[in-house]
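> below are the sequence and a predicted model for it; my questions follow.
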Amino acid sequence: MELLVAQSYSKNLGLYTERFGAINVVCSSADAAARVKSQLKRIARPMYSSPPVHGARIVANVVGDPALFNEWKVEMEMMAGRIKNVRQKLFDCLSAKDKSGKDWSFILKQIGMFSFTGLNKTRSDNMTNKWHVYMTKDGRISLAGLSLAKCEYLC
């Protein structure tokens, strides 16, 4: 089996402008690995010649120091828990207010800092223009930027 796994660590460590991450490739042969490596070099070279190292150094300091690493894990668990609570509150509010019988459980099944609402461009524009609720044109909203107190307004 051959596969590519792309991982971003930018958000996890607050290094948004660093685009810090990794790509891991599993190839079925040494020949395939050599070909993939040459293509990855072709892709990476024009994007940057010498990427900055300070993001990697910050990560190395955090994960290399047990006290800092534990502090980071506690903060990540706190943020993940807060977003999970926002998801639950949003689900509860929508389920209670929506008389159409729509199944809003997809909000609970999604993970991460964002949620797709299912709203199209027209409805997203309406949310922005009429209610000052900002989201992408495909209805994606930031749950990290949504407080429990504002869930009711959003619903």
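That came in fine, so what should we check first?
> going forward, measure contacts between C-alpha atoms and count neighbours the same way
OK.
> how far away is residue 39 from residue 85?
Residue 39 sits 43 Å away from residue 85, going by C-alpha to C-alpha, to the nearest Å.
> would you say residue 150 is within a helix?
Yes - counting by DSSP: H, G, I helix; E, B strand; the rest coil, residue 150 falls inside a helix.
> more neighbours, residue 39 and residue 85?
Neighbour count, other C-alpha atoms under 10 Å: between residue 39 and residue 85, residue 85 has more, with 16 against 11.
> nearest spatial neighbour of the more buried one, skipping sequence neighbours?
Closest residue to residue 85 apart from its sequence neighbours, by C-alpha to C-alpha, 6 or more residues apart in numbering: residue 148 at 7.6 Å.
> ok, that neighbour to residue 90 distance?
Residue 148 sits 8 Å away from residue 90, going by C-alpha to C-alpha.
> ok, these two, which is more surrounded?
A direct count of neighbours by other C-alpha under 10 Å for residue 148 and residue 90 places residue 90 higher, at 24 against 16.
> how about the contacts made by that one?
107, 151, 152, 155 (C-alpha atoms under 8 Å, 6 or more residues apart in numbering).
> quick one: the nearest residue to residue 144 once chain neighbours are set aside and residue 14, what's the gap?
Leaving aside its chain neighbours, residue 144 sits nearest to residue 113 (5.3 Å; criterion: C-alpha to C-alpha, 6+ apart). Computed as C-alpha to C-alpha, the residue 113 to residue 14 distance reads 13 Å.
> pasting the second one now:
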Amino acid sequence: MGLYGERVGALSIVCKSSDVAVRVESLLKLVIRPMYSNPPIHGASIVATILKNSEMYHEWTIELKAMADRIISMRKQLFDALLQRGTPGDWSHIIKQIGMFTFTGLNSDQVTFMAKEFHIYMTADGRISMAGLSSRTIPHLADAIHAAVTGIN
């Protein structure tokens, strides 16, 4: 399940001085206050529990590394699959990017084509979740990207 649905996040800002930090914090509070009245606390309490317990923290770092390695593997598999199909374009950005998501470089027409013809869904700007892929689904995605790139400008 994880924390994905809990909307846990962090923002770090480095300031030149404590005076600047106080002003930045004040401005951030003014900006964020209208967005929510009371921020969710459940996810934050889960994170605090894990970070404060050395055994849980150690287990979390192992799981985090495993997930990061899996996402890197999905990137490499997708990149290789596109090369194997001879998909036009430079796809190296897929393996150069980091994180859970990849900007494929597909345009909105290509994204729409993939949804209609292959039932593959992503944001209109071509962003796709690498964490949602598996070795089993990569060939289908690569086929769809290849068809979209070769058939839709």
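Happy to help now that I have it. Nothing here was measured: the structure is a model prediction, and the numbers come from that model.
> tell me which of the contacts of residue 90 of structure 1 is nearest to residue 55 of structure 1?
If you rank the contacts of residue 90 of structure 1 by distance to residue 55 of structure 1 using C-alpha to C-alpha, residue 107 comes first, at 32.4 Å.
> what about that closest one, how many neighbours?
Look at residue 107 of structure 1: counted by other C-alpha under 10 Å, it has 19 neighbours.
> list the contacts for it?
87, 90, 91, 115, 116, 117.
> and these, which is closest to residue 72 of structure 1?
For the contacts of residue 107 of structure 1, the minimum distance to residue 72 of structure 1 (C-alpha to C-alpha) is 22.5 Å, reached by residue 87.
> can you give me every residue that contacts that closest one?
Applying C-alpha under 8 Å, 6+ apart, the residues contacting residue 87 of structure 1 are 107, 108, 143.
> skip the chain neighbours and tell me the closest residue to the counterpart of the second one in structure 2.
The reference is to residue 108 of structure 1. In structure 2, the residue matched to residue 108 of structure 1 (TM-score structural alignment) is residue 95. Among residues not flanking residue 95 of structure 2 along the chain, residue 75 sits closest, at 5.4 Å (C-alpha to C-alpha, 6+ apart).
> looks to me like the one you found is in a helix.
Yes - residue state for residue 75 of structure 2 (three-state DSSP) corresponds to a helix.
> so where do the strands sit in structure 1?
Ranges of strands in structure 1, per DSSP state E, are 3-8, 21-26, 114-116, 140-142.
> now the ones you listed in TSV, with distance to residue 133 of structure 1?
Below are the strands of structure 1 laid out as TSV (distance: least, C-alpha to C-alpha, whole Å):
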stretch	distance to residue 133 of structure 1
strand 3-8	27
strand 21-26	31
strand 114-116	14
strand 140-142	9
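> make a markdown table out of those and add mean neighbour count.
Formatted as a markdown table, those follow (neighbours: other C-alpha atoms under 10 Å):
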| stretch | mean neighbour count |
| --- | --- |
| strand 3-8 | 10 |
| strand 21-26 | 12 |
| strand 114-116 | 18 |
| strand 140-142 | 17 |
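> what's the closest of those to residue 124 of structure 1?
Among these, strand 140-142 comes nearest to residue 124 of structure 1, with 8.8 Å by C-alpha to C-alpha.
> right, I'll leave it there.
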